[in-house]
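Asks: Need coordinates for the following:
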Amino acid sequence: MALPKKKNGFRSIIINEQTFNWRITDNYLDIRSGVFPETKIHIALEWIDHSIPFEERSYLNNLQVTPRLVSEAIAFALDNQWNPAIKTTHTFLLSYAGKSFSRIIY
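Replies: Purely as a prediction, here's the structure:
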């Protein structure tokens, strides 16, 4: 089933009465605040290998991006000073590998 075009492939999730929108892109998991879409998290996933077609990547390490993984990513970001209630163009960067998240700081 295709998602409506106006959602641009985003799915919604509600955590602690806050709405977030998320989608998987070619390079990362993209999570955005429901209040300020500019306030976002990008998560590099462990299975990214650009030599493998996008459709085949998730099967390599049996990684499935589920609402549970998304909620764990949001909880990790919130615990590490991400604030979805503040409008910002700064992207909060995380990586996910070995079943754990880590923050990427430049």
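Asks: only C-alpha atoms for contact and neighbour calcs from this point on.
Replies: OK.
Asks: how many other residues sit next to S95?
Replies: Residues near S95, counting by other Cα atoms under 10 Å, number 17.
Asks: again with S12
Replies: S12 has 14 nearby residues by other Cα under 10 Å.
Asks: to compare against the first, here's another:
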Amino acid sequence: MSSKVISFRLSDAEIEALQALQSSDDESLNQTAARLLRGIIGTPTALSTTSTPVDIQVLIRREVESALFTAAGIANSERMNELVRANTAYLADDINSLERKVDERLGELSA
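Replies: Next comes the predicted model:
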């Protein structure tokens, strides 16, 4: 079976998200990206049963709050709090939709 090297750049935020999805401390970012991509396209690799599931909603909420509340000292702004709540709800809906699709795909693969 032949193979090709795929290469692309990720932003700092994307790297942090990828690091959060590493299944262990000794898994490289390249291995993590390959594992996730293979899972999405339907050629899953064996996952360790000891890996900790990542709650994407918690990760995104933490990163967004950190970025917003440290930038320009606007932690007490009611308008900013409204924006955080609105965007958190928006992201939660999209994340829930993605999680359903992933669960459906995993169900198809295991059948």
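Asks: Give me the TM-score for this pair.
Replies: Once superposed, the chains reach a TM-score of 0.25 (TM-score structural alignment, normalised by the length of the first structure), with 46 aligned residues with a Cα RMSD of 4.7 Å.
Asks: wait, doesn't T91 of the first structure sit right on I41?
Replies: Yes. Under the criterion of Cα atoms under 8 Å, T91 of the first structure lies in contact with I41, with a separation of 5.7 Å.
Asks: which one of those two has more residues nearby?
Replies: Higher neighbour count among T91 of the first structure and I41: I41, with 23 against 15, using other Cα under 10 Å.
Asks: what packs against the particular helix or strand that has A44 of the first structure in it?
Replies: Using DSSP states H and E, A44 of the first structure maps to strand 40-45. Counting contacts by 3 or more Cα pairs under 8 Å, 6 or more residues apart in numbering; DSSP states H and E, strand 40-45 of the first structure is packed against strand 29-33, strand 91-97.
Asks: Show me which positions of the longest one end up buried.
Replies: Residues of strand 91-97 of the first structure classed as buried by neighbour count (16 or more other Cα atoms under 10 Å): 92-96.
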